[in-house]
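Chemist: With the input below, show me the fold.
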Amino acid sequence: MAVIAELSGIGLAFGRGAERTQILEGLDLSLDSGGFVAIVGPSGAGKSTLLRVLMHLVAPSAGKVCVEIPHERGRRSMALVFQDAKLLPWRRVAGNVAFGLEGLGLSHAEIDARVKAALDLVDLSARSARWPHQLSGGQRQRVGLARALAVEPHLLLMDEPFGALDAITRATLQDELLSLWRRTGKTILFVTHDIDEAIYLADRIIVIAGSPARAQGAFATPERPHLRSDPRTWRLAAEIRAKLEENGELIDFEI
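Modeler: Alright, predicted model coming up:
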């Protein structure tokens, strides 16, 4: 598969002199078209910052960012889904999904069609006229995902999107995300501190930890489907946890 994005030797520091703080150091990452990669690490390890570097929202202090995604009319090369759906309370569901399409030079008819298609993908068409406060937490996250899908990104970045949800809703959305990934063929980079979630969703897991944060290891998950009851899942979770403990990091996870 073709590599569509690559980070080489990424370092990031804030401040100057004695106040300078190194956040990331020597990080390498490559993303293949259509792949599903998870980044696992403790809170504060720079996982979210790495996504912002990839999106060119934060300039690295060292290293190179190379994104091989063509610019196409009416599309964005990348879209980011947050832990908090960050919906606009004064817009209905359809209006929130349409927000990311504004400024892309699309006609009203094209925007309406994109919004409908995205809401169909996340099974929220029947709630298109509702206000954000009328939705459950899981439904709000679906709207946030639909907003990202509507811009038809080649690369979908997800920053702990299910972290604030209850266990049952989180498991449901994990299954829905996998189904959507299979149907759309999107390249997904998924950030989480949940080892179990990373193993269940991804084909490849990158562990980052330390201060400054560095890549501590890369792990391939078993062939799909990934079953939570598979002993290989338990062994892989134990390997990842051991790698984090080598660096003095502990992450709670459930199997």
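
Chemist: hey, let's count contacts and neighbours off CA atoms from now on
Modeler: Will do.

Chemist: Helix or strand for residue 158, just tell me which one.
Modeler: strand 155-159 (DSSP states H and E).

Chemist: Sorry, wrong one. I was asking about residue 52.
Modeler: Assigned by DSSP H and E, residue 52 falls in helix 47-54.

Chemist: The helix or strand following that helix relative to strand 155-159, how many degrees between them?
Modeler: Using DSSP H and E, the helix or strand that follows helix 47-54 in sequence is strand 62-67. If you take axes from the mean of the first three to the mean of the last three CA atoms, to 10 degrees, strand 62-67 sits at 130 degrees to strand 155-159.

Chemist: Would you mark the buried spots in strand 62-67?
Modeler: 62-65, 67 (16 or more other CA atoms under 10 Å).

Chemist: And it, what does it pack against?
Modeler: Using 3 or more CA pairs under 8 Å, 6 or more residues apart in numbering; DSSP states H and E as the contact test, the elements touching strand 62-67 are strand 3-14.

Chemist: and the following helix or strand past the strand it packs on, what other elements does it pack with?
Modeler: On the C-terminal side of strand 3-14, the nearest following helix or strand under DSSP H and E is strand 21-32. Here strand 21-32 touches strand 3-14, strand 187-192, strand 214-220, going by 3+ CA pairs under 8 Å, 6+ apart.

Chemist: Pick the most deeply packed of those strands.
Modeler: Compared across the helices and strands packed on strand 21-32, strand 187-192 shows the largest average neighbour count, a mean of 23 (mean count of other CA atoms under 10 Å).

Chemist: okay, the angle between that strand and strand 21-32?
Modeler: Taking the same axes, to 10 degrees, one finds strand 187-192 and strand 21-32 inclined to each other by 140 degrees.

Chemist: Check which helices and strands strand 187-192 is in contact with.
Modeler: Contact analysis of strand 187-192 by 3+ CA pairs under 8 Å, 6+ apart lists strand 21-32, strand 36-40, strand 155-159 as its packing neighbours.

Chemist: would JSON lines of these with distance to residue 204 and mean neighbour count be doable?
Modeler: Below are the helices and strands packed on strand 187-192 laid out as JSON lines (distance: least, CA to CA, whole Å; neighbours: other CA atoms under 10 Å):
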{"stretch": "strand 21-32", "distance to residue 204": "10", "mean neighbour count": "18"}
{"stretch": "strand 36-40", "distance to residue 204": "5", "mean neighbour count": "25"}
{"stretch": "strand 155-159", "distance to residue 204": "15", "mean neighbour count": "24"}
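
Chemist: Also this sequence, please, to line up against the first:
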Amino acid sequence: GNRTRLEYNDGGGTTTTTYLYNPADQLTRDTVGETNTDYLYDANGSLTKKDDGANVHSYSYDYRNLMTDYDGPGSSNDSTYNYDARGRRITKDVNGTKTAYFHDGLNVVAEYNGSNQLQRTYVTPGLDQNLSLTSSGTTYYHLPDALGRVRQVISANEATQNGYDYEAFGKVYGTPTENLTQPFRFTARAWDPETELYHYRARSYGQALGRFLSRDSLWLSDGANLYCYVRNSPVLYADPLGRADRSTHVFTRSRR
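Modeler: Now for the predicted structure:
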């Protein structure tokens, strides 16, 4: 189903958001107080515009519905993305700051800047099983929970460098502790601060909305709602491929 109402209390009061959808399960408007945000889609069902009357966010995609361009308010967050033949993101350019990604299978194992200088390397033995990262010769370690959500990044002496607490659908509570630049957060997926979206390989995920920006490319593999994230059960499942392939993302629980 679709989220129709959200009441959020941040300790300073309750904020209520209501949501409207069209028959294709596309979010068309949300309302917070007196502010309406409208959403538009292309013929393939991918979100192309988010407009709250004061700020406009625009999104473009390639033929695979992979996001290629983002144009945010002003010019500080404009970005472009490129992919290889397998759909893996290989470069990101945010206002001229370029990052190149090198993969082992589906996992990113190294990042380089626009001058081809190594920035970070990652040890990831399985899909999204991030163990450690090395930056400027120093190694740090990811501490995930049972869903793979990165809770802490620590140094060799166990000092906390980064710390994250999440709501059910991935929004971070408050302001996270971040002394170290590293992308992996909710279910070990890469967070893009320029778009405030998660990169789930085949699709981009909006943690504030709790849904994907594009349709499920496998169609109906995770229910009739093609934008839904893990059947609205984010405390039980993850979706590392963005394709709702349940054989790859179900976390089993022991039975007594």
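
Chemist: Can you pull the TM-score for these?
Modeler: Comparison of the two superposed chains (TM-score structural alignment, normalised by the length of structure 1) gives a TM-score of 0.31, and 137 aligned residues with a CA RMSD of 6.2 Å.

Chemist: Show me the one of the helices and strands packed on strand 187-192 of structure 1 that comes nearest residue 168 of structure 1.
Modeler: strand 155-159 (19.3 Å; CA to CA).

Chemist: Mind checking what helix or strand follows that closest one in sequence?
Modeler: Per DSSP H and E, strand 155-159 of structure 1 leads on to helix 167-184 as the next helix or strand towards the C-terminus.

Chemist: And that following helix, what's buried?
Modeler: 170, 173-174, 176-177, 181.

Chemist: what angle separates that helix from strand 187-192?
Modeler: Taking the same axes, to 10 degrees, one finds helix 167-184 of structure 1 and strand 187-192 inclined to each other by 160 degrees.

Chemist: elements contacting helix 167-184 of structure 1?
Modeler: Helix 167-184 of structure 1 sits against helix 137-150, helix 195-201, with contacts defined as 3+ CA pairs under 8 Å, 6+ apart.

Chemist: ok, back up a step: biggest separation within the buried residues of strand 62-67 of structure 1, which pair?
Modeler: Across the buried residues of strand 62-67 of structure 1 (CA to CA), the longest gap, 16.4 Å, separates 62 and 67.

Chemist: Surely residue 192 of structure 2 touches residue 205?
Modeler: No - the criterion here is CA atoms under 8 Å, and residue 192 of structure 2 misses it with residue 205 at 10.3 Å.

Chemist: Looking at those two now, which is surrounded by more residues?
Modeler: residue 205 (26 against 14; other CA atoms under 10 Å).

Chemist: Quick check: which element contains that one?
Modeler: Residue 205 of structure 2 belongs to strand 203-206, assigned by DSSP H and E.

Chemist: next helix or strand past that strand?
Modeler: Sequence-wise, the next helix or strand downstream of strand 203-206 of structure 2 (DSSP H and E) is strand 211-212.

Chemist: before we move on, back to that, and the helices and strands packed on strand 187-192 of structure 1 as a markdown table, adding distance to residue 118 of structure 1?
Modeler: Below are those laid out as a markdown table (distance: least, CA to CA, whole Å):
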| stretch | distance to residue 118 of structure 1 |
| --- | --- |
| strand 21-32 | 24 |
| strand 36-40 | 20 |
| strand 155-159 | 14 |
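
Chemist: So which of those is nearest residue 115 of structure 1?
Modeler: strand 155-159 (17.0 Å).

Chemist: how big is the angle separating the closest one from strand 3-14?
Modeler: Strand 155-159 of structure 1 and strand 3-14 are oriented at 40 degrees to each other (the same axes, to 10 degrees).

Chemist: quick one: contacts for the closest residue to residue 80 of structure 2 other than its chain neighbours?
Modeler: Of all residues not flanking residue 80 of structure 2 in the chain, residue 69 sits nearest, at 4.4 Å (CA to CA, 6 or more residues apart in numbering). Listed by CA atoms under 8 Å, 6 or more residues apart in numbering, the contact set of residue 69 of structure 2 reads 59-61, 78-81.

Chemist: returning to what we had before: mind listing the shared neighbours of residue 192 and residue 205 of structure 2?
Modeler: Common neighbours of residue 192 of structure 2 and residue 205, using CA under 8 Å, 6+ apart, are 198-199.

Chemist: surely residue 180 of structure 1 meets residue 119?
Modeler: No - with contact defined as CA under 8 Å, residue 180 of structure 1 does not reach residue 119; the gap is 12.0 Å.

Chemist: Can you give me the first-to-last residue distance of stretch 69-82 of structure 2?
Modeler: Counting by CA to CA, to the nearest Å, you get 9 Å between the two ends of stretch 69-82 of structure 2.

Chemist: Quick check: the gap between residue 183 of structure 1 and residue 177 of structure 1.
Modeler: Distance, residue 183 of structure 1 to residue 177 of structure 1, using CA to CA: 10 Å.

Chemist: three-state assignment of residue 248 of structure 2?
Modeler: Classification of residue 248 of structure 2 using DSSP: H, G, I helix; E, B strand; the rest coil returns helix.

Chemist: can you tell me how far it sits from residue 121 of structure 2?
Modeler: As defined by CA to CA, residue 248 of structure 2 lies at a distance of 24 Å from residue 121 of structure 2.

Chemist: Could you do residue 144 of structure 2 as well?
Modeler: From residue 144 of structure 2 to residue 121 of structure 2 the distance is 18 Å (CA to CA).

Chemist: Same question for residue 80 of structure 2.
Modeler: Distance of residue 80 of structure 2 to residue 121 of structure 2, given as CA to CA: 22 Å.

Chemist: likewise residue 142 of structure 2?
Modeler: 13 Å.

Chemist: Next: residue 20 of structure 2.
Modeler: In terms of CA to CA, residue 20 of structure 2 sits 43 Å off from residue 121 of structure 2.

Chemist: Neighbour count for the two, which is higher?
Modeler: Set residue 20 of structure 2 next to residue 121 and count neighbours by other CA under 10 Å: residue 121 wins out with 20 against 16.

Chemist: Can you name every helix or strand that whichever strand or helix holds that one contacts?
Modeler: In the assignment (DSSP H and E), residue 121 of structure 2 maps to strand 118-123. Judged by 3+ CA pairs under 8 Å, 6+ apart, strand 118-123 of structure 2 is in contact with strand 107-113, strand 132-135.

Chemist: So what angle separates the directions of the helix holding residue 52 of structure 1 and strand 62-67?
Modeler: Using the same axes, to 10 degrees: helix 47-54 of structure 1 against strand 62-67 is 70 degrees.

Chemist: For helix 47-54 of structure 1, buried residues please.
Modeler: Quick answer for helix 47-54 of structure 1 (16+ other CA under 10 Å): 47-54.
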